[in-house]
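Q: Show me how the following folds:
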Amino acid sequence: MAVARRWEFAGARGAITARTWPNPDPRYVAVLVHGYGEHLGRYDHVADALVRHGAVVCGPDHAGHGLSAGERVLIHDVADLVADVHTVAAAAREDHPGLPAVMIGHSMGGLIATRYAQLHGAELAALVLSGPVLGRWDALSRLLALDEIPDVPIDPDTLSRDPDVGKAYAEDPLVWHGPFKRPTLEALDAAIRAASAHGSLGALPTLWVHGEDDRLVPLDGTRTGIEAVRGSDLTERIYPAARHEVFNETNRDEVLADVTAFIDRVLAGSASPPA
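A: Take a look at the predicted model:
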């Protein structure tokens, strides 16, 4: 198993802890962007698969998440999280000049990665979106309509058919197990609208993977967002009966194989990496 090196930097709103999984002879950079309430430490197995595939892997714990500073899960503006991811990606480009970069975002991280690609797409060779919060998220609309946000945490059973995944999530002290905060919901809503308004990702090769039985970020709502941002090179993989965290699903090996095959296709077709 690849072992990550932790490092810190001054983020948009406080100290950010990032991780880098090294590779002595990488052929590309993979930037991981985690979801709401979790942290990048839950992606060790994803990073390990990517390192074995030829990547040097990196990514931050978002502000207010995991090991990073800030009030827990408080997000004022998704642009701040995009800026922090940009800092990590820039450091990787400086350490590995000339290597193509692939960004992989899950759930809220898919929204962040989409906004990153819309703003900095020339820096990326490819984009992978896993169960991204895009388009229409009815749960968000329902919560924003309430006078008071209920103290109802994310149900671990919605994450995966593998019961060990839900158990580990429920017992993880770095995972947020409390309610959403209204400023965070408002920031997510604004970013979802901004992504749809910005529109096409152009020619950026994009892979969208999603669980058919995703009850946390339902497929049909995300599809409206994908249609709003899709460019000329979109690959879609919908996994029957899979839930929200396809990288943690019972068919995780299939999902990771689809991701690495997509990356191989992109890298084979790249005459030269982005600057």
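
Q: contacts, neighbours, all on C-alpha from now
A: Will do.

Q: what's downstream of the one helix or strand Val46 maps to, the next helix or strand?
A: Element membership for Val46, per DSSP states H and E: helix 44-53. Downstream of helix 44-53, the next assigned helix or strand under DSSP H and E is strand 55-60.

Q: any idea of the angle the helix or strand following that next one forms with strand 55-60?
A: Remark: after strand 55-60, the chain's next helix or strand is helix 78-95, criterion DSSP H and E. Here helix 78-95 runs at an angle of 150 degrees relative to strand 55-60 (axes from the mean of the first three to the mean of the last three C-alpha atoms, to 10 degrees).

Q: Second input sequence below; structure requested for side-by-side comparison:
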Amino acid sequence: MADARSHVLAGTRGALHVHEWPHPRPRYAALLVHGYGEHGGRYAGVAGVLGAHGAVVYAPDHTGHGRSAGERVVVADFEDVVSDVHTVADLVRAAHPGLPLVLVGHSMGGLISARYAQRHGEELTALVLSGPVVGNWELPGRLLALDEIPDTPVSPAALSRDPAVGAAYAADPLVWHGPMKRPTLEAFE
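A: Model (predicted):
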């Protein structure tokens, strides 16, 4: 798979950074939607596997995540993020007309991807949800009831059986390692 390229698009709340892993003869396009606190660049390994199976891969950094504009990890309204994903999907379709489009969402990205499918499902060939935050999730309500949200970051050891994955996560300056932000918790409610 070729080296990653970057795009900067106009998002709903400012500049939207998008990673692209090109493929010389793609059979389909995959659009990866990351989880809370991380960024699209963390999916280079997934992009490599998908690329080995014929995909050109795109992954935006959501508002407030990675290199995109916005206050760190603040998502005031998930509908804005869904609109940003649609902007990236437009880029993908313009660059690769007629290719099947597969949307892959992990955790918070699963929530965003599920909502995208509700709004724009006719544009997708497939939807893949990995540990999506959908349904009744108690954590936001419990944290919002507190005066101060505790600083309990994700344990790198909990991410993977591969210690190198956890070490890369812990060392990544574009990953948020602080507490969840109140506006984002409110958006989950």
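
Q: Quantitatively, what TM-score do the chains reach?
A: Put the two chains on top of each other and the TM-score (TM-score structural alignment, normalised by the length of the second structure) is 0.96; 189 aligned residues with a C-alpha RMSD of 1.2 Å.

Q: follow-up on the earlier one: superposed on the second structure, what's the mean shift for the helix holding Val46 of the first structure?
A: Compared with the second structure after fitting, helix 44-53 of the first structure has a mean deviation of 0.9 Å; criterion: mean C-alpha distance after the TM-score superposition for the first structure.

Q: counting contacts, what elements does that helix pack onto?
A: With contacts taken as 3 or more C-alpha pairs under 8 Å, 6 or more residues apart in numbering; DSSP states H and E, helix 44-53 of the first structure sits against strand 14-21, strand 55-60, helix 252-268.

Q: Quick check: which of the ones you listed is buried the most?
A: Comparing those by mean neighbour count (mean count of other C-alpha atoms under 10 Å), strand 55-60 ranks first with a mean of 28.

Q: Show me the contact partners of that strand.
A: The set of residues external to strand 55-60 of the first structure that reach it, using C-alpha atoms under 8 Å, 6 or more residues apart in numbering, is 16-23, 26-33, 40, 47, 50-51, 84-85, 88-89, 92.

Q: Report the central residue of the first structure.
A: Gly105 (2.0 Å; C-alpha atoms, centre = their mean).

Q: Point me to the helix or strand that includes that one.
A: Counting by DSSP H and E, Gly105 of the first structure is part of strand 101-106.

Q: so what does that strand touch, helix or strand wise?
A: Secondary structure elements in contact with strand 101-106 of the first structure, counted by 3+ C-alpha pairs under 8 Å, 6+ apart, are strand 28-33, helix 108-120, strand 126-130.

Q: list the buried ones in it?
A: If you call a residue buried by 16 or more other C-alpha atoms under 10 Å, then strand 101-106 of the first structure has these buried ones: 101-106.

Q: mind checking how far that strand is from the chain centre?
A: Strand 101-106 of the first structure sits 7 Å away from the centroid of its parent chain (C-alpha atoms, centre = their mean, to the nearest Å).

Q: and the angle from it to strand 55-60?
A: Going by the same axes, to 10 degrees, strand 101-106 of the first structure makes 50 degrees with strand 55-60.

Q: average gap between strand 101-106 of the first structure and the second structure?
A: Compared with the second structure after fitting, strand 101-106 of the first structure has a mean deviation of 0.4 Å; criterion: mean C-alpha distance after the TM-score superposition for the first structure.

Q: relative orientation of that strand and strand 28-33 in degrees?
A: Going by the same axes, to 10 degrees, strand 101-106 of the first structure makes 30 degrees with strand 28-33.

Q: Tell me how many other residues surround Ser155 of the second structure.
A: Look at Ser155 of the second structure: counted by other C-alpha atoms under 10 Å, it has 11 neighbours.

Q: whoops, Pro100 of the first structure was the one
A: 23.
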